[in-house]
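**Student:** Any chance you could fold what I've pasted below:
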Amino acid sequence: MSFEQAVGSYERGDLRAAWDACERAFDESEPDHRLLHLMGLIAFQLNRPGEAHSYLERAAEHAPEEARYLCDLALPCFARGDLQAGIARIDQALALQPDYLPALERKSAALMQLNRSSEALPLFETLAERDRHPQRVMSLALCLRSLGKLDEARSHLEEMLARHASCGQGWWLLAGLRRATRETDHLRAMESALESATNVDDKVPLLFALAKEHEDVGDFDHAFERYAEANALRRKGLAYDIEKDAALFARIMARDKAPAPARRAALADEDTPIFVVSMPRTGSTLVERILGAHSKVCAAGELPLVSRLVNGISARKGMPYPQALENISKGDLDAMRHAYLSRSRQWRDGSRYFVDKMPVNFLYLGLLAKIFPAAVFVHVYRNPVDTCLSCYRQLFGDYYQFSYDLGELGNWYGMYRELMAHWRRLLPGRILDVEYEALVSDPDAEARRLLEHCGLDWEPACLEFMEGGRAVRTPSAEQVRRGIYSDSVGRWKHYEGRLEPLLLALGRHIEA
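**Tutor:** This is a model prediction of the structure:
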């Protein structure tokens, strides 16, 4: 009886009651695989991945023929950042049941996170063939986009949107695949879709898509109206509080005051990260592609590792960053270094140098300088107004929540600039500033300066990165495949009369 009660509570979303019922069932009789599996799922959703792994593993041992148990064993692996271990569990499930759709979905998503889009593509194709649900078609299109197969991605999206015209995310993806013209735009179809859209999750991306295509055809007044509508609607649905971020920035600068040791040369066999940091939408993907074209460098992408390490030590010490770093020991630093290098190997190809271009790693440069004495830091920046406008024009996921209000965006940019100035004082000579405008104006000189800072010899391939086949997963995927271009420089001037809240917030940083 207790097991049935647990199932009922779980299906209603009452995890605590479900767990209590599971424990009663556990005490009443020898636990069977169904109970162990349910306890594993509940523990995982209660953010207890260690317990979840234990229960799920026991369930799989009791019922080795159950593909779903092996598939669910991937969940705690993914939670601790071990994507390869999770994929291995899923492969075991697929060996039992090759057409098990949840396993195909989880494996394809994990492969995308590892920048292994070419391996993920056949899985996405299989899933989309089974069910032309909008989400599956969009996942396939994202994979194709990352591989540069833009025409194929566009074809799938157009076919899906013909059946699901109000799918806002589909229109947003489609609008980003190429620059619209008066002959190829979808403005009329999107306006019609907007009229019939009934929920915010469709309206917001539709408004962003409309804005983007109005901009493409040079109708900047209508473009800004739609951007403003989209951002206001998105901001309304967020509980974001910029004061919390302001307090975090202040705590970081108050705590880290002593200059860090100078960078030491990397040892002969030492894995050396190159941290490329920036505001979002500043050209960091271009810098990564230049570096990744070097024979000794792997472009690993935006690794979700540093913040995970920081959150881990914060949880262990029971206090937030940066207070959790008070009295941090050499043993703690060594453990964080080992964990980062170990986890990052699943994104790397064996090269000694690898690029981690997670933008917000700039929050942790003081800590990273201690963890990695030989690490290289590159800071990419561009015109402040262009930077902020580019963020305002972009629909992000659940991150960068400061970007949907021009005033908040300008204030956040100011905090970022002040923190970067703080790190330059504490890390003299360790941070190379790369200006996007200079890079696109004189790529040869800037690329040589970049490689020299990293301690790498010049290789002509670094300016031939378009020939590389590496997948690009960021929103810059379409733009970066066009090579080095300058048409985004000064874009803000098209909207100059509309940006007063941003310009006021940026203040002195506009000329900095």
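
**Student:** Only C-alpha atoms from now on, for both contacts and neighbour counts.
**Tutor:** Fine.

**Student:** which residues does Gln45 contact?
**Tutor:** Leu15 (CA atoms under 8 Å, 6 or more residues apart in numbering).

**Student:** Next one: it from Asp72, what distance?
**Tutor:** 12 Å (CA to CA, to the nearest Å).

**Student:** And Tyr227, by the same measure?
**Tutor:** Distance from Tyr227 to Asp72, by CA to CA: 40 Å.

**Student:** One more: Arg481?
**Tutor:** Taken as CA to CA, the span from Arg481 to Asp72 is 37 Å.

**Student:** So which of these two has more stuff around it?
**Tutor:** Asp72 (26 against 18; other CA atoms under 10 Å).

**Student:** To check against the first, give me the structure of this:
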Amino acid sequence: MEALEEVIRLDKPDASPKFLDFRADLEEYLYRVEDAVATLTRRMAKGDVPVPLLVRRALLTRAVGNFDDAVRDLDRAIKMQPLDGELYRLRSDLVKARPGDGSLDTLASVAARVPSNHLSAVHLQFARAKILEDLGDFPAAFRALDRGNQGMRAHFPYQVSTRLRQVAAARKSFDGIDMATMTAKASSDFAPIFITGMARSGTTLIEQILTAHPEVRGGGEAAFLSRAVRETIGPPEELRPGGVDITLQGLSDLADHYSKRMLARFGPAPRHTDKSLQTLLYAGPVLAAMPRSHIVLVRRDPRAVAISLYKQVFRRGKQLFSYSLDDIRQYQDSFDVLVDFWQSRLKERFHVVAYEDVVQAPEPTVRNLLKRLDLSWTEACLRPEDNAQPVQTLSSVAVRQPINRDGLDRWRPYAPMMGYTVV
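**Tutor:** Got it, this is the predicted structure:
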């Protein structure tokens, strides 16, 4: 924040492109997404507009719900790099295909000029799958998804056994620790609300609901918690009995490191959200370190989660298990093991919420959740689509709609291909 204040003071109408790039970096990091878009627009007016800059502005405008502007930037980028499959994939997420619009012919023409093992060709398969789904051809969409996911796995190898070992280590390390006693001795008054669950389970929707509350400031996927855990009680991949520092000092350090980083980035507020999907690994120590913190764990029909994962391309290095249906199922099983482990040990501040309850009975479900989180009732939490907080996740389009049931049955057309029984 101090750096941004100084940059704003130094800014001039003739500021260089490099200076404006730096200002936009700071604004984006501090969640001032609309300011970052304005700064990048100034940057583009100075000429020399490379494709990465167009894509960056498109992703930021998408985050604040300006989808038409995002599509325009992507179309401009496609004209400059017509063989970049990722650009078509990003565009397909924002535009619903219509019969006869020529979108499939366009992809086929591009694919004919791109080597089949190139990453660009892999992105084209995901774009093709989205268009085929829009057109109602689910078998063909699934075949494209299979090819796309096989391509991603070839480019980004992953062993799900790494995750299974990590979960087993966490259970061994934290089993038998008296979290209630440790909580009673903790002194931190920082009160974050951690939102966690499987990717694609509805965690972004829950964050948008909660940050519509006037007392709650959104932190998105800040990634500070895992760093604080690694620096204080021990890295998750090395957890073992006696190998973590679950002492009063260790937990105090965890709360101190984490709260200072969150406040420095997002500023003071009565409550902050943190949508870290890895929180479940160390839920007990986190709640013990910060006695006013809460964890909201979102559950969703695993079939819906599985197909939603299989349809996505995540940021490089993220959710690598999602490029194999078998790995997805094993990862889901390990997730269930962790949920059962913590549910049996954590009571008052560990809240499990079903996505299906949220979309089918929003008011009673949201009222109950706010009450459990010690938050007053406000109607604004039933209108997350009006929440101006930027959404920089793959759910940025869906959460700009009113709470609805549309996502409940999207897995069903794919059930035969995935081996699921539809009742």
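
**Student:** Look at the nearest residue to Ala264 of structure 2 once chain neighbours are set aside and say how many residues are nearby.
**Tutor:** Excluding the flanking residues, the one nearest Ala264 of structure 2 by CA to CA, 6 or more residues apart in numbering is Met1, at 7.4 Å. By the criterion of other CA under 10 Å, Met1 of structure 2 has 14 neighbours.

**Student:** can you pull the contacts of Met1 of structure 2?
**Tutor:** 26, 30, 264-265.

**Student:** Could you find the counterpart of His257 of structure 2 in structure 1?
**Tutor:** Counting by TM-score structural alignment, His257 of structure 2 lines up with Ala339 in structure 1.

**Student:** quick one: which helix or strand includes that match?
**Tutor:** For Ala339 of structure 1, the element it lies in under DSSP states H and E is helix 330-344.

**Student:** Name the next helix or strand downstream of that helix, please.
**Tutor:** Counting by DSSP H and E, what follows helix 330-344 of structure 1 is strand 353-356.

**Student:** Quick one: the strands in the stretch 201-350 of structure 2, in order.
**Tutor:** For the stretch 201-350 of structure 2, the strands defined by DSSP state E, counting those that start in this stretch occupy 216-217, 271-274, 294-299, 350-354.

**Student:** With mean neighbour count as extra columns, can I get these in CSV?
**Tutor:** As requested, the strands of the stretch 201-350 of structure 2 are exported to CSV (neighbours: other CA atoms under 10 Å):
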stretch, mean neighbour count
strand 216-217, 21
strand 271-274, 24
strand 294-299, 24
strand 350-354, 18
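
**Student:** any chance of those in TSV, plus distance to Asp84 of structure 2?
**Tutor:** Formatted as TSV, the strands of the stretch 201-350 of structure 2 follow (distance: least, CA to CA, whole Å):
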stretch	distance to Asp84 of structure 2
strand 216-217	37
strand 271-274	34
strand 294-299	35
strand 350-354	39
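
**Student:** just so I know, which of those strands lies nearest Thr378 of structure 2?
**Tutor:** Counting by CA to CA, Thr378 of structure 2 lies closest to strand 216-217 out of these; the figure is 11.9 Å.

**Student:** check the fit of that closest one onto structure 1 and give the mean distance.
**Tutor:** Once fitted to structure 1, strand 216-217 of structure 2 is off its aligned match by 1.1 Å on average (mean CA distance after the TM-score superposition for structure 1).

**Student:** tell me, what residue is most central in structure 1?
**Tutor:** Glu302 (6.2 Å; CA atoms, centre = their mean).

**Student:** Over in structure 2, tell me which residue corresponds to it.
**Tutor:** So Glu302 of structure 1 corresponds to Glu221, using TM-score structural alignment.

**Student:** if I pick the residue nearest to its match when sequence neighbours are not counted, what's in contact with it?
**Tutor:** Nearest residue to Glu221 of structure 2, sequence neighbours excluded (CA to CA, 6+ apart): Lys275, at 4.9 Å. Contacts here follow CA under 8 Å, 6+ apart; on that basis Lys275 of structure 2 touches 194-196, 203-204, 207, 219-222.

**Student:** Then Arg23 of structure 2?
**Tutor:** 4, 7-8, 36, 39.

**Student:** In structure 2, point out the residues matching stretch 210-226 of structure 1.
**Tutor:** With TM-score structural alignment as the criterion, stretch 210-226 of structure 1 aligns to 128-144.

**Student:** So which bits of the helix holding Ala339 of structure 1 are buried?
**Tutor:** Residues of helix 330-344 of structure 1 classed as buried: 333, 336-337, 340-341, 343-344 (neighbour count, 16 or more other CA atoms under 10 Å).

**Student:** Distance from that helix to the middle of the chain?
**Tutor:** 22 Å (CA atoms, centre = their mean, to the nearest Å).
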